[in-house]
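**Q** got a structure for you, letters missing:
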């Protein structure tokens, strides 16, 4: 499959990506917020359902019963051994504050003049939707693209959950051999 064909495929499914990002924005996973755990869990379920439908195995990692969940979505691509590609993101957003100061509903996911509007459109719900969409496409077209290895999407329900990230790094690095990349990611997130 040529690069031109891949670009055409993505363009033909652009509305799916926009709708996915808008659906993420409509979940007000503000941090801090009294509804934070509930809304973050809703985000996790939404992403997990999308990727499970694409053939991903979903696993949750949690420090304790009441702790936030870190979700790993894993797909074998073509079941041919090879490297692992890991996408990472977080589901929480900064609180919107006083909504009367906004010129649109910050949780509408509205598209206006070709722009997707809402809290998290640029950090991180738009990016997380893009990662999720591309992960689904790669899994769907892995045989056609002759891809080898595994594809994983890791997302934490809070961008600030350093302790959860440490646990994740330890478990996943040992299990899947992606230690160097994850240590680098952790180093960047601490500073």
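**A** Structure's in. What do you need? Note that the structure is a prediction, hence the values are computed from the model and not measured.
**Q** going forward, measure contacts between C-alpha atoms and count neighbours the same way
**A** Fine.
**Q** residue boundaries of the helices in this protein?
**A** Assignment of helices within the chain using DSSP state H yields the ranges 3-12, 14-25, 36-53, 125-145, 162-176, 179-190.
**Q** what would those helices look like in TSV with mean neighbour count and distance to residue 102?
**A** Formatted as TSV, these follow (neighbours: other CA atoms under 10 Å; distance: least, CA to CA, whole Å):
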stretch	mean neighbour count	distance to residue 102
helix 3-12	11	31
helix 14-25	20	15
helix 36-53	18	21
helix 125-145	19	18
helix 162-176	15	31
helix 179-190	13	30
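**Q** Which among those is found nearest to residue 114?
**A** The stretch from the helices of the chain with the least distance to residue 114 (CA to CA) is helix 14-25; that distance is 10.3 Å.
**Q** okay, pairing it with this:
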């Protein structure tokens, strides 16, 4: 495949153009249209894979089914700006001052998308590789993530499109550029408990069945239980009780019902099924002890996974060290990402910018680091196809 020569893509300028697209989940905001135009001009075959209210983009340069196919994954949707009056800049203005570019999505993760798109376009137009490059970009990472990367992977399966390996460009560095990459993620699940007793007068508690102490006992047992002490690639699993509600404004009434919610971030010592079984056993135990009804619903956001250290992580680590002078720690910390879906398709790792201001008011990114990230991605691509 041959393409007309294109000048190198300025990743910072592309980031600014993407920030100016108000792509708050699930609105596309023009971001994918912008990227599709650029990628098609570089010879990528692009397909919009929209599902539900979500817009997604698949782009491939090179032959379908190539023996070596490097993939990138990212998202252009952003969280809401919150209180717009609290911002010192236009949240969608991409203003640059003091070497920083400001705006919603500057860090999470329009800069990452711009960097890998710029690196990929430069590669295929200047030194076309023997293989293929695939780019998958969703507009549903910050939302329910049901019709985003999952929809892209479903479509790829039907279309027999395949990535050999994939890099997700999420922010991965806590404080310093290059200090951390992700080789896996903890699983995440949320349990919703509803305890129902019998309402009554607080002066006559023997005539009621108070759900409050029952639920208090349940959440105490859950929160004080040590799930594990960590595994080879993961820190210890955690459980956090995040709500406890009765909705009862009266001081002389024992409520009939109260609710609590707990979120678990778990490592590869567990599965959502094994944890659900444990949670249910504890709920049943409290129900029997207090003679109340305990109902539980569970939502699983993702299972834990790890891509064991090997050629892919070594290649990414070497490129990061060459461009930054910093050897990244191989980590599985943090929340969930779309890598949890990609890991079913091919080996996947994550590397991106410093994420300190993501989702905050006055989100911003160091412009120099955008160029540095493009250089890292470009080196990874050259090394992969060498």
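**A** Received, thanks. All values derive from a computational prediction rather than experimental measurement.
**Q** Once they're superposed, what TM-score comes out?
**A** The TM-score (TM-score structural alignment, normalised by the length of the first structure) is 0.74; 165 aligned residues with a CA RMSD of 3.0 Å.
**Q** got CSV for the helices of the first structure, with distance to residue 92 of the first structure too?
**A** Formatted as CSV, the entries for the helices of the first structure read as follows, by distance: least, CA to CA, whole Å:
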stretch, distance to residue 92 of the first structure
helix 3-12, 26
helix 14-25, 10
helix 36-53, 7
helix 125-145, 8
helix 162-176, 14
helix 179-190, 15
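**Q** how about those, which one is nearest residue 66 of the first structure?
**A** Taking CA to CA as the criterion, residue 66 of the first structure comes closest to helix 36-53 out of the helices of the first structure, the separation being 9.3 Å.
**Q** Give me the helices and strands touching the closest one, please.
**A** The criterion is 3 or more CA pairs under 8 Å, 6 or more residues apart in numbering; DSSP states H and E, and the helices and strands that helix 36-53 of the first structure contacts are strand 69-75, helix 125-145.
**Q** got JSON lines for the ones you listed, with distance to residue 87 of the first structure too?
**A** Rendered in JSON lines, the data for those read as follows (distance: least, CA to CA, whole Å):
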{"stretch": "strand 69-75", "distance to residue 87 of the first structure": "10"}
{"stretch": "helix 125-145", "distance to residue 87 of the first structure": "7"}
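**Q** what's the closest of these to residue 154 of the first structure?
**A** Shortest separation from residue 154 of the first structure across these is recorded for strand 69-75, at 4.6 Å, computed as CA to CA.
**Q** what stretch of the second structure does the closest one fall on?
**A** The alignment of strand 69-75 of the first structure onto the second structure (TM-score structural alignment) covers residues 55-61.
**Q** contacting residues for the residue positioned nearest the centre of the first structure?
**A** For the first structure, the residue lying nearest the average C-alpha position, counting by CA atoms, centre = their mean, turns out to be residue 128 (3.9 Å). Shown here is residue 128 of the first structure, whose contacts under the criterion CA atoms under 8 Å, 6 or more residues apart in numbering are 21, 89-91.
**Q** Tabulate these (JSON lines), appending distance to residue 168 of the first structure.
**A** Formatted as JSON lines, the contacts of residue 128 of the first structure follow (distance: CA to CA, whole Å):
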{"residue": "21", "distance to residue 168 of the first structure": "25"}
{"residue": "89", "distance to residue 168 of the first structure": "13"}
{"residue": "90", "distance to residue 168 of the first structure": "14"}
{"residue": "91", "distance to residue 168 of the first structure": "16"}
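**Q** Of those residues, which belong to strands?
**A** Judged by DSSP state E, strands contain the following of the contacts of residue 128 of the first structure: 89-90.
**Q** Out of the contacts of residue 128 of the first structure, grab the one that's most surrounded.
**A** Each of the contacts of residue 128 of the first structure was scored by neighbours using other CA atoms under 10 Å; the highest score is residue 91's, at 28 neighbours.
**Q** That residue contacts residue 43, correct?
**A** Yes: at 6.6 Å, residue 91 of the first structure counts as touching residue 43 under the criterion of CA atoms under 8 Å.
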